[in-house]
Structure formats: C-alpha cells, structure tokens
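Q: pasting the structure only:
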C-alpha cells in the first residue's frame, strides 16, 4: 500500500517525538531531519540495551529511526504487534537485501561491517516465496530427523570432556572454556564430521573471527572442509544432517547444501553460545534461580525461557526491506528502507503476551516471546538448540553443584554487538569434581564412517567438482565469495 504524505507537524500521529519528518527530502524515507539518529552500536548498546530500547519507544513509539553505522540509517521495530506484522507480510517486507536503498545509492562503504549481516545469499535467510519454501522445507525436515535422546547423549559427552579438561585449581571461564566450545563439538558430529574435527573447527572459526593474519587461510580451509563433506556424503550417505539434507526431495545442489550447512554452523553456533552463557549467568546471579541448585521451585527450563524473554541470544536482526512506500507503527516507511527486527525490545513491549508473568517475577513456561523470530522465517532449529543448551547447563550443574561467580555480578561485561547478546566472560569458582554419569549403553554417541586424513587437511586433497566449478573463470557462474569470513566475528561483536 502507498502511504499519504506525512504531516510534518511536531507531535503529529506517527511522530510522537515531535520531530519534523520528511518524505523524499533530507534522509531517505520518513526518517527525522535535523535530529541525530540514535546509534545501534557502541557502549550504550552493550551496557544498557533495555534502557536504550525504552528511551526509543518513549520518544518514537513502536518503530524508531536508528543509525547502524555512521551515515547508514534504518528503522528498529520495537513493538510486539508491529514485529509480527513485519514478519508476516512478505508482500510489503521482503527478506531480499538486494532491495536496500543504501548500497544502491553508493552509501555503504566497501569495508562496512554491515556487509556480512546484510549481503544477499541464496539461502533461506534471504529468499521469499516458493524458493524460500523449497529450501526451508528441506532444512526443517532435516532437523526433524535428529534423534533427541541421542543428541542429549552427544551433548552430555562433549560437556563432560570439556569439564574434565579444566585444571585442578577450581576456576574456569564458562564463556571461553565452555559455552564457546561446546556447540561446535556437537555440531560437527551432527553434520557427519569425525569427533576430532570439533576442536579443529573451533580453531578455524576463532581464526576467521579474529580477522588476523590467519583469517584468509582459515576461511579457505573451513570452506574446503564443508565442500569436501558435501561431496563425500553425496557419494556415501550416513545418518547425519549433511546426508539428510542432500537426500531431501527438494534436491539441493552441492552449492546450495554448502551454503545452508555454513548457515547452520555459523548462526547456530553463535546463538547457542549466547544462550548457554546467558542462562548460566542468570542461574548464578538471580536469587530466584540460585535456589534451583538446591532444589528450588524454578527449574533450568524456566531459566532458559526467561533468557529468551529478557536477554535473547539474538537481540536484533536485519531484517526486512520495504518493497514499497507504506506505514508501520505510525511511521512512514519508504521503498528500499531497512527494518531491523528488535527481538529483545519487542519482548519488553508492554503489549506483549506474558506481561502479567513478568510482573510476578518469572516468565518460565511462557513461550509467546519472539526470540526465534516469527512468520515464515521463524528459526527452524528451536528444538535441537533447546536440547543442546538445556543439556549443557544441566550437565555443568550436576558436575559442579557448588558453582559460584568469581567476581561481583556488576563486573560482568557484554560484547558490543548490535545483533548478539553475549557476555565477554563468566569467571566461576568451584571446589571439586563429581564423577560424570555414564552414557546410556543402548544409545551411543554418533559414530559416522571414518574420513581419510584429507577430510581434516583439505589442502592436501584434490579440489572437488563443486569447488572447481565455482572458481573456474568463464564457467558462467559467479566466483564464490567467502561471505562467512567475518560473519561470526561481527555477529558476536569481536
């Protein structure tokens, strides 16, 4: 639909902040003119994001103008109802980032840190309509084949290995020594890589994220391993996510499979890291949940749900792009504008479901939050993620029942990412180990067929057909861009 010309009168509807607005003049869209845009980056976001969202809501209403980096404007959708409308109306708000006016107008710097999170790729993250449905069905059906009991066993075994590796001094950092390592140890086995590939993948992801001298090499090796995995599982299927994805009736090409496996690893890894860390922080700092360790009323499951309401792993996400001029939340949106999903802010909207539960002090059991998104693009991996996080937390509490913070809670700091809600560190103390529970003998951890040594040293192997086709000049296909090269680092604010 087409919006009427905005009134441009201070205090007019859709302009609660009293700022003059313009359509087709000043900044693109209906963004305020002559008023500095609020940055969705920097110390204010890391230190008090909830305060920032509340101030934006008070001034602008459910949709607020923001700045993603100097000179790059966007809209932050703060309202619960408005976010649902945004995610459910594909005709007006597309996932195709090629519609974005900022790069089209030459205003996005070549080295912009927004590129990894906004560049278009042929995945479920950036497609609409029938093609999105084809790929999403393949991803959803693939995740549905995971044996949940087996996944718990795999996660528990990996968690125990990490805990056993800690030194005897009774100290640990639950972010760097646990939450940041555990998901990839599990994901590599889910995908069909050997158990020993987990630590190797962790090193590669860290090198890629650091954007240092090893970043290019690590990115090439990471890509080669995934391409090699797809080629091998195409030839010899097994009971793993890669084989199931390739066997799906949607008939993904090798290139499509590689793209989606990377999305699963990068997006799934980072959000699971944040969810584990934020849940452990809540259990260790909140008296209501602290009693959980000694048989209190609130459970680990309650803590998981409260984190998804108050400090979801993904606090903001880009986004949607307006397909035409329209109105949302009283604001005038122009074609090509970027709208950022304010997931944490929408959860805190007084109009959100669960406000009564929040007033009583707990949101456990209430799953009306928007931490997973909404609409056709809602996260397809909710249940596996929940099993991994819940098992990770419960295993740690079982092994170290006297776990406690090593610093005052006020000294914990957050990464300055506009997207992820992630702690820098979570230092703890404990007195002694307790023996790990033995795995159930009838449900062993995954044991995919062994790979040759070249699976972990792809530089020594012959390039696969998928790699060669993507990189051969004149083949009629665009050369592969290492789009995940900085995605993990920017996502977590490194």
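A: Cool, the structure landed. It should be emphasised that the depicted structure is a prediction, and the values quoted were computed from it without experimental measurement.
Q: going forward, measure contacts and count neighbours with C-alpha atoms only.
A: OK.
Q: Just give me the neighbour total for residue 396.
A: Residue 396: 20 surrounding residues under other CA atoms under 10 Å.
Q: so it sits right up against residue 161, yeah?
A: No: judged on CA atoms under 8 Å, residue 396 makes no contact with residue 161 at a distance of 11.1 Å.
Q: can you count the residues close to residue 142?
A: Count around residue 142 with other CA under 10 Å applied: 21.
Q: whoops, residue 361 was the one
A: Residue 361, neighbours per other CA under 10 Å, totals 11.
Q: Next, it: secondary structure please.
A: Three-state call for residue 361 (DSSP: H, G, I helix; E, B strand; the rest coil): coil.
Q: on that earlier part again, residues that sit against both of residue 396 and residue 161, list them.
A: Shared contacts of residue 396 and residue 161, defined by CA atoms under 8 Å, 6 or more residues apart in numbering, are absent.
Q: what sits up against stretch 70-77?
A: 37, 62-68, 83, 102, 107-108, 337-342, 346.
Q: Is it correct that residue 298 is in contact with residue 288?
A: Yes: using CA under 8 Å, residue 298 is in contact with residue 288, at 7.0 Å.
Q: Doesn't residue 66 lie inside a helix?
A: No: counting by three-state DSSP, one finds residue 66 to be strand, located in no helix.
Q: which ones are touching it?
A: 37, 38, 39, 40, 73, 74, 75, 76.
Q: how about 6 Å then?
A: Residue 66 makes contact with 37, 38, 39, 73, 74, 75 under the criterion CA atoms under 6 Å, 6 or more residues apart in numbering.
Q: structure B:
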C-alpha cells in the first residue's frame, strides 16, 4: 500500500474492481468517494495495488496539464519499479510501457504526436463521412428486414473497425483479418495473446509494405513523416490510435443511442429538430463518457494535491466521469447546458485525444444514418432491463435490443445492394 495510505488509517482505499461496477453504479460510487475524501480519493485498482482517483474537475485539468509534476510513463510507477506488481496482474495490460505517444512525455511525446497528428489531419472528412454512411447502410441492411436487432453487436461494435480498415488502405480480406484480430485482442480472454500476436503481425506487414511502396494512406504518412518513427514506434502508435480508440467510439455510438431511446425529453427533441445529434453526442459524453477512468499519471515529486499527500511514484487515475459530475462545474439540475463541450471525456492537456474530431464525425454519422433510415426505432425491452458491461474503465451498454419499424428513404434491397 502506498506510504501516504499506510500512515493514515482513515484513508482506507476503495476497490475500483470487481462485480457490480458498471454504468448504473459507478456514478454513485464517485459521489461517495467525493464526499469521503474530496477531489482525490484513495482506491485499489487490483488486489494490493493502490492508486489515487482524481474526481475534481479543476484537479483533473491540473493533473493532465502539469508535465513537470506528473508523468505518463509507467516506468515512473514506484510499485512497478519495486517489483510489487505481479507480471500477470490485470492492470499490466493497460499500463505496460510501449514506445507510443500514450506512454511518453515531453520531447518524445511531441515527436510521436506530431506524426500521428499529421496523419490524422490528412484524413479527408468528406470522404470519411461517405465511408461511414455507406458502412452504416450496409450494416442496417443486414438486419433491417428482421424487424428487430441488438444495436450493440449488430451495429455499434461493427462499424468503427470497418471504417478504420479503409483508412489504413486495406482490401476487404485484409480488413476482415485485422478486424478479427483487433476484436480478439480487446476480448481479454484466453485467446487474447494469440490475437494480439496476429494483430502485430498484420500491422508489421503493412508497415513493411508501405516502406517499400508508400501511398497516401495513414500508415504511409507515418512512414515518411520527418519525425522518423521506427517501425516499432509506428506499430505501437497504430495500436494506440486505432485499436485502443475503437472501443471508445463503439461505446460513444451505443451510449448515445441508448440515451436517445430512453430519455423522454432528448429523444423527441432530436427527432423533432429542436436539438441536433451533436447535442445528443455531448449529453452522452457528459453523462457516460466512453472511458470513465483512464490510467494513468505518475507523480514525479512529493506534493500535496487535492487535499492529499502524494508521494513520488504514486499512480493517479484520471476520473473523467467523476470530474464531469463535479458539483463545482455541473450546471444546476445535474445536466449540462446544450452546446457545452467543456467536459473532459477526451482528456486535456498535451495528451488530449488527437483523434477526437474524427471520432465525432464517425459517431455523428453513424447515429444520424441510423435515425434517418429507421425513424420508428423503439426499445424492445423495458429500460430497466437494459444492462451495462461491468468495468471500472469503460462501462458501456451491454445490449440495446430494438424494434425497427419500416426503413425510410430507400427502395427494396437498396441497403444491401440487391
């Protein structure tokens, strides 16, 4: 247990793992922690592995922006340096160091981020929107005639990765292989290690091919960027940008659709044109950001922070959902005003998500297309029967069963190309 927590019995850390931690229970847990400890609370992220959960909006901004006091490099984690984290600990899959922008500070981070940002900026937004719309219509066509669907596995989980494979310049066969490997890696089951190896093999082959014959795709831009990333750096940054970003985009689509289908005010307001889909997207980011709690920063010095004594090498988690609900910044009534994008769903500071604009474009187009094609979409179960995936990191909707109604705006077979 961290030294600060050992010396102060009142700071008993609360487990941030285990059964029952999902989108329905975590908000209440954040408020209990805030009431007991203030904006920075002691938690356990695995048995015997303590950390600090930053729940204050102002404190989280400081944590994300202050690179002199807090590092993104897990090699600064004291427990890891002291050999107190078992190699098979579930947290290692999230915080194990890799040569990627997510785990770098200062000059190294800026070097890698410059190349990734350049590649993201070269993505043609109009072409991406067309790609997302076409992919969405193909998916809708696969279930439209059945009258019922589950929008999580049938739509939200399938769309982002299909779009990503096209951004990488892959043909359909290679794209499917990448999708299956990425899904297997994220599944966190017995085959995940094999899936991760397959994923690395596919991406390594793509990098070698682009070295030999660069084009205008995302990988080619990384290959020839002046930052001169190594093949290993390109590999791990691809995993961070695309694979790690896939699940949050899936969750953003699913959560927005869930809110639209269950909120008695928001859904009709969007359907009636009084609010936009972007308004719904922002409501989802405030209420249930795709990532609730984000590992991690590591204290580089002794300091008092958020009312707590933080020691050099302590781990601090970015409590994005808890900070969004901070009473110091949330408007009266608990709901953000329309058009307010000051939420922390994408982080802040030098490590704020570089792909957030593309993620919004993908999510907005996915939701707009579904609502346009299936305007009579309705839940197929009572709202109280909907469940969340149990996770302290990304508690996303587990399922979203719906009745479809007629498909609007298309002739017979138009979605499926028949």
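A: Happy to help now that I have it. On a predicted model such as this, the values are computed, not experimentally measured, just so you know.
Q: can you give me the helices for the stretch 251-400 of the first structure?
A: 254-285, 287-290, 300-310, 343-347, 355-359, 382-399 (DSSP state H, counting those that start in this stretch).
Q: how far does the fifth one sit from the chain's center?
A: Relative to its parent chain, helix 355-359 of the first structure has a centroid offset of 26 Å by CA atoms, centre = their mean, to the nearest Å.
Q: what does the last one give?
A: Helix 382-399 of the first structure has its C-alpha centroid displaced from the chain centroid by 17 Å (CA atoms, centre = their mean).
Q: Superposed on the second structure, what's the mean shift for that helix?
A: Mean deviation of helix 382-399 of the first structure relative to the second structure after superposition (mean CA distance after the TM-score superposition for the first structure): 0.5 Å.
Q: ok, now the fourth one?
A: With mean CA distance after the TM-score superposition for the first structure, helix 343-347 of the first structure departs from the second structure by a mean of 0.6 Å once superposed.
Q: contacting residues around that helix?
A: With CA under 6 Å, 6+ apart as the criterion, helix 343-347 of the first structure contacts 53, 78, 79, 80, 309, 315, 316, 369, 370, 371.
Q: what range in the second structure matches it?
A: Aligned by TM-score structural alignment, helix 343-347 of the first structure corresponds to residues 320-324 of the second structure.
Q: Then the first one?
A: Structural correspondence for helix 254-285 of the first structure: residues 231-262 of the second structure, per TM-score structural alignment.
Q: Give the buried residues for that stretch.
A: Buried residues in stretch 231-262 of the second structure, counted by 16 or more other CA atoms under 10 Å: 231, 233-243, 245-262.
Q: Looking at the alignment, what corresponds to residue 164 of the second structure in the first structure?
A: Alignment note (TM-score structural alignment): residue 164 of the second structure maps to residue 187 of the first structure.
Q: and residue 414 of the first structure, how far is that from residue 183 of the first structure?
A: Per CA to CA, to the nearest Å, residue 414 of the first structure is found 20 Å from residue 183 of the first structure.
Q: neighbour count winner among these two?
A: Using other CA under 10 Å, the more surrounded residue of residue 414 of the first structure and residue 183 is residue 183, with 27 against 19.
Q: Excluding residues flanking it in the chain, which one is nearest that one?
A: Closest residue to residue 183 of the first structure apart from its sequence neighbours, by CA to CA, 6 or more residues apart in numbering: residue 269 at 5.7 Å.
Q: In the second structure, which residue is most central in space?
A: Nearest residue to the geometric centre of the second structure (CA atoms, centre = their mean): residue 248, 2.8 Å.
Q: tell me the contacts of that one?
A: Residue 248 of the second structure touches residue 290, counting by CA under 6 Å, 6+ apart.
Q: Next, count neighbours for the aligned residue in the first structure for residue 14 of the second structure.
A: Under the alignment (TM-score structural alignment), residue 14 of the second structure maps onto residue 38 of the first structure. By other CA under 10 Å, the residues close to residue 38 of the first structure number 14.
Q: how about residue 38 of the first structure, what does it touch?
A: Counted by CA under 6 Å, 6+ apart, residue 38 of the first structure has contacts 66, 67.
Q: rerun that using 10 Å as the cut-off
A: 52, 56, 64, 65, 66, 67, 68, 73 (CA atoms under 10 Å, 6 or more residues apart in numbering).
Q: can you check residue 397 of the second structure too?
A: If you count contacts by CA under 10 Å, 6+ apart, residue 397 of the second structure has them with 22-23, 151-152, 250-255, 257-258, 288, 386-390.
Q: can you give me the helices for the stretch 101-250 of the second structure?
A: Under DSSP H, counting those that start in this stretch, the stretch 101-250 of the second structure gives helices at 106-121, 125-143, 159-167, 172-186, 192-212, 218-224, 231-238, 244-262.
Q: Distance to residue 99 of the second structure added to those helices, as a markdown table?
A: Formatted as a markdown table, the helices of the stretch 101-250 of the second structure follow (distance: least, CA to CA, whole Å):
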| stretch | distance to residue 99 of the second structure |
| --- | --- |
| helix 106-121 | 9 |
| helix 125-143 | 28 |
| helix 159-167 | 22 |
| helix 172-186 | 19 |
| helix 192-212 | 14 |
| helix 218-224 | 14 |
| helix 231-238 | 5 |
| helix 244-262 | 15 |
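Q: hmm, back to that, now do the shared contacts for residue 298 and residue 288 of the first structure.
A: Common neighbours of residue 298 of the first structure and residue 288 (CA under 10 Å, 6+ apart) are residue 362.
Q: Need the nearest residue in space to residue 253 of the first structure, chain neighbours excluded.
A: Using CA to CA, 6+ apart, the nearest residue to residue 253 of the first structure is residue 246, at 7.8 Å.
Q: what's the closest of the helices of the stretch 251-400 of the first structure to residue 331 of the first structure?
A: Residue 331 of the first structure lies closest, by CA to CA, to one member of the helices of the stretch 251-400 of the first structure: helix 343-347, at 16.4 Å.
Q: for the closest one, the distance to its chain's centre please.
A: Remark: helix 343-347 of the first structure is offset 15 Å from the chain centroid, using CA atoms, centre = their mean.
Q: Give me every residue in contact with stretch 374-382 of the first structure, excluding its own residues.
A: 83-90, 95, 124-129, 132-133, 136-137, 139-144, 264, 268, 343, 370-373.
Q: and the residues you listed, which are buried?
A: Using 16+ other CA under 10 Å, the buried members of the contacts of stretch 374-382 of the first structure are 83-88, 90, 95, 124-128, 132-133, 136-137, 139, 142-144, 264, 268, 343, 370-373.
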